[in-house]
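Trainee: Any chance you can model this:
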Amino acid sequence: MFEFKVQGVFDSGSLLELTYICTAKASGILTRMSTSTEDHCNFLKAGRVSTSQDQHSHGGGQGHSHGGEHGHTHEAMESPGTYIERDQPKYRSDFKQRAFTVGIGGPVGSGKTALVLALCNLLRDTHGICVVTNDIFTREDWEFLTRHKALPDGRMRAVETGGCPHAAIREDYSLNMEEVKELTRQHHPEMVFIESGGDNLAANFSRELADYIIYVIDVAGGDKIPRKGGPGITQSDLLIVNKTDLAEAVGADLQVMRRDADMMRQSGPTLFTQARHNVGIQDVADHILKSYKQALS
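Mentor: Have a look, this model is predicted:
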């Protein structure tokens, strides 16, 4: 049981926030998101599925082994965190060894790959770009980007994460870090986009891996998604609500999504896009480039 006293007059947004806090407290989210600090989940570092050795594949069909499955321990979270108190980008001066890295996460089907393609089409003629895709047991996203000629093959790499795609961007990001550094050595890009494998609202990039974090949700999931929270929504540098053209078809209210996103993110930046139709992509690019320039200054 818990008690609190309320004084004064609340508007609808404040009441929604209070409802979220009460619901989260009652369900234990604000106490602990996991009852176990030893929730293990094994994943293959990448490449062909194997129980005897780890492999990961590069563009053009190349692959190499790391030997053995890799286990990780899920981090216990006391809360989904907040935008204002989120981890800030790490100060570093080694961009020639590891290019400015943009992490793009979000649930399956939210439009991450379409966003990466649109950003590549927009920026590739004026900025040095490379891409690392993450999939569970395939190279589907890498193949999609290759078919659509997002970038030359050598500038795109594929990582197969196995069953826990969130681990490859947070608890053990070594595979993605290795790919970013290798692409930086070979092509000297200004920035590298890492597209995570599709995951849930709790997935978010480690600041050791991503200098700028984008989280993509879509309208098709319903207008309740922003207020569900989760680290991806609350702590990303930029939240994208994609597929706004589907709002009427699925009965989603974009104004509700805007209100709830502003509430959950403490008015942190949120953009509404249609990645397939290049709507809002310039605004996304402007946010990325602003952060990139700040990192270099």
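
Trainee: rest of the way, CA atoms for contacts and neighbours
Mentor: Fine.

Trainee: Do you have the helices of the stretch 1-150 of the chain handy? List them.
Mentor: Taking DSSP state H, counting those that start in this stretch as the test, the helices found in the stretch 1-150 of the chain are 12-27, 112-123, 140-147.

Trainee: Which one of these lies nearest to Ala247?
Mentor: helix 112-123 (18.0 Å; C-alpha to C-alpha).

Trainee: residue contacts, the residue nearest the centre of the chain?
Mentor: By C-alpha atoms, centre = their mean, the mean C-alpha position of the chain lies nearest to Gly105, the distance being 1.9 Å. For Gly105, the contacting residues are 112, 195-199, 203-205, 213-216, 232, by C-alpha atoms under 8 Å, 6 or more residues apart in numbering.

Trainee: contacts for stretch 138-147?
Mentor: 47, 59, 113, 117, 132-135, 151-153, 156-160.

Trainee: for that stretch, which positions count as buried?
Mentor: With burial defined by 16 or more other C-alpha atoms under 10 Å, the residues of stretch 138-147 counted as buried are 138-143, 145-146.

Trainee: how close does Asp87 sit to Pro226?
Mentor: 20 Å (C-alpha to C-alpha, to the nearest Å).

Trainee: With His72 instead?
Mentor: 28 Å.

Trainee: Just the closest of the contacts of Gly105 to Glu17, please.
Mentor: Of all those, the one with the least separation from Glu17 (C-alpha to C-alpha) is Gly232, at 17.6 Å.

Trainee: what about that closest one, distance to Met264?
Mentor: Distance from Gly232 to Met264, by C-alpha to C-alpha: 11 Å.

Trainee: and the two? which has more neighbours close in?
Mentor: Set side by side, Gly232 and Met264 show more neighbours around Gly232, with 27 against 24, by other C-alpha atoms under 10 Å.

Trainee: Is the nearest residue to the more buried one once chain neighbours are set aside in a helix, a strand, or coil?
Mentor: Leaving aside its sequence neighbours, Gly232 sits nearest to Asn204 (C-alpha to C-alpha, 6 or more residues apart in numbering; 5.1 Å). Taking DSSP: H, G, I helix; E, B strand; the rest coil as the rule, one finds Asn204 in the coil state.

Trainee: The structure of the following sequence is requested for comparison with the preceding one:
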Amino acid sequence: MHLDHPVTMPQRHIHSADPQRPDGSRRALRIGVGGPVGSGKTATVAALCRTLRDRLSLAVVTNDIYTQEDAAFLRREAVLPPERITAVETGACPHTAIRDDISANLEAVEQLEQALTPLDLILIESGGDNLTATFSRGLADAQVFVIDVASGDDIPRKGGPGITTADLLVVNKTDLAPYVGADLDTMRADTRRQRKDLPFVFTSLTSDDGIKPVVDWVTECLAARRTGVTR
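Mentor: Below is the predicted model of the structure:
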């Protein structure tokens, strides 16, 4: 696993991250964004950056196995200044770097905080993974899991920790439902059954306000953090 150089810190982190920095100041809220390959994680991160960049100080860490493709895409799209986007090459299954050995991601987050302080929000995008992918609470304060309609309307029914336990589930690409034979009502009912009281949103990032439900949720997370309320 490496950032731009080798990192060898095999300790497994399982405890919640300290909300304060070593100097006693409050650190940025960290939100992890995970989901299967092609579900729209990078598009979701890009849309969040475009919407929030004028009102918040934010940065992004992307994860890919052997490349920095997602970070390069975000830089090409100019969603944030390039110094606010950094990449981790995991060199292994994506969930390893966000749940089991989070050292490289923590290093990336801490470097951003030191260089850009004060930051309000850091988005940590996982590489594409399966329905079991979750973030260590030592890395992310909250986690978003993105699935998409084009993968089949049975995806919510299949469950898995990503779907059932993420702080927010995003069902993306609803505009494709007529073309892939997906029943959105079925997906909504299955999602509600799997999630119970946990929040979920249906989105289409091709529409002008498609990211708004996710923006609203992120804004609520930030407000809760400022007031000391646990979501």
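
Trainee: Fetch the TM-score of the aligned pair.
Mentor: The TM-score (TM-score structural alignment, normalised by the length of structure 2) is 0.90; 223 aligned residues with a C-alpha RMSD of 2.2 Å.

Trainee: more crowded one of Asp87 and Pro226 of structure 1?
Mentor: Legend: neighbour count by other C-alpha under 10 Å for Asp87 of structure 1 and Pro226, higher for Pro226 (27 against 15).

Trainee: Return the residue of structure 2 aligned against that one.
Mentor: Under the alignment (TM-score structural alignment), Pro226 of structure 1 pairs with Pro156 of structure 2.

Trainee: Run through the residues that contact its match.
Mentor: So Pro156 of structure 2 contacts 163, 187, 190-191, 194 (C-alpha under 8 Å, 6+ apart).

Trainee: name the element it belongs to?
Mentor: Assessed by DSSP states H and E, Pro156 of structure 2 sits inside helix 155-158.

Trainee: ok, and for the helix or strand just after that helix, which residues are buried?
Mentor: Of the helices and strands lying after helix 155-158 of structure 2 in sequence (DSSP H and E), the nearest is helix 161-165. Under the neighbour-count criterion of 16+ other C-alpha under 10 Å, helix 161-165 of structure 2 has 162-165 buried.

Trainee: Out of those residues, flag the one nearest to Arg53 of structure 2.
Mentor: Taking the buried residues of helix 161-165 of structure 2 together and measuring to Arg53 of structure 2 by C-alpha to C-alpha, the closest member is Gly162, at 27.1 Å.

Trainee: Now for the counterpart of Ala133 of structure 2 in structure 1, how many residues are close by?
Mentor: Under the alignment (TM-score structural alignment), Ala133 of structure 2 pairs with Ala203 in structure 1. Residues within reach of Ala203 of structure 1, counting by other C-alpha under 10 Å, total 23.

Trainee: so what's Ala203 of structure 1 up against?
Mentor: Per C-alpha under 8 Å, 6+ apart, neighbours of Ala203 of structure 1: 105-106, 166, 230-232.

Trainee: ok and the top helix by length along structure 2 relative to helix 41-52, angle-wise?
Mentor: Longest helix of structure 2, by residue count under DSSP state H: helix 212-227. Using axes from the mean of the first three to the mean of the last three C-alpha atoms, to 10 degrees, the direction of helix 212-227 of structure 2 lies 70 degrees away from that of helix 41-52.

Trainee: Can you verify my assumption that Thr203 of structure 2 contacts Arg188?
Mentor: No. Thr203 of structure 2 is beyond contact range of Arg188, at 11.9 Å (criterion: C-alpha atoms under 8 Å).

Trainee: what about the two, which has more around it?
Mentor: The neighbour count for Thr203 of structure 2 versus Arg188, taken as other C-alpha under 10 Å, is higher for Thr203 (23 against 18).

Trainee: what residues are up against the residue nearest to Gly232 of structure 1?
Mentor: 105, 166, 169-170, 231-232, 236.

Trainee: how about these, which pair is most distant?
Mentor: His166 and Ser236, at 14.5 Å, using C-alpha to C-alpha across the contacts of Asn204 of structure 1.

Trainee: between the two, which one's more packed in?
Mentor: The residue with more neighbours, out of His166 of structure 1 and Ser236 and counting by other C-alpha under 10 Å, is Ser236; that gives 27 against 24.

Trainee: What lines up with that one in structure 2?
Mentor: Checking TM-score structural alignment: Ser236 of structure 1 goes with Ala166.

Trainee: gap between its match and Val180 of structure 2?
Mentor: Ala166 of structure 2 is 26 Å from Val180 of structure 2, by C-alpha to C-alpha.

Trainee: before we move on, back to that, can you list the buried residues of stretch 138-147 of structure 1 in JSON lines and add distance to Ser14 of structure 1?
Mentor: JSON lines is the format used below for those (distance: C-alpha to C-alpha, whole Å):
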{"residue": "Thr138", "distance to Ser14 of structure 1": "44"}
{"residue": "Arg139", "distance to Ser14 of structure 1": "44"}
{"residue": "Glu140", "distance to Ser14 of structure 1": "42"}
{"residue": "Asp141", "distance to Ser14 of structure 1": "40"}
{"residue": "Trp142", "distance to Ser14 of structure 1": "43"}
{"residue": "Glu143", "distance to Ser14 of structure 1": "45"}
{"residue": "Leu145", "distance to Ser14 of structure 1": "42"}
{"residue": "Thr146", "distance to Ser14 of structure 1": "46"}
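
Trainee: quick one: which of those is nearest His127 of structure 1?
Mentor: Nearest to His127 of structure 1 among the buried residues of stretch 138-147 of structure 1, with distances taken as C-alpha to C-alpha, is Leu145, at 17.7 Å.

Trainee: Against Gly24 of structure 2, how distant is the corresponding residue of structure 2 for Glu140 of structure 1?
Mentor: Here Glu140 of structure 1 is matched to Glu69 in structure 2, going by TM-score structural alignment. The gap separating Glu69 of structure 2 from Gly24 of structure 2 is 35 Å, by C-alpha to C-alpha.
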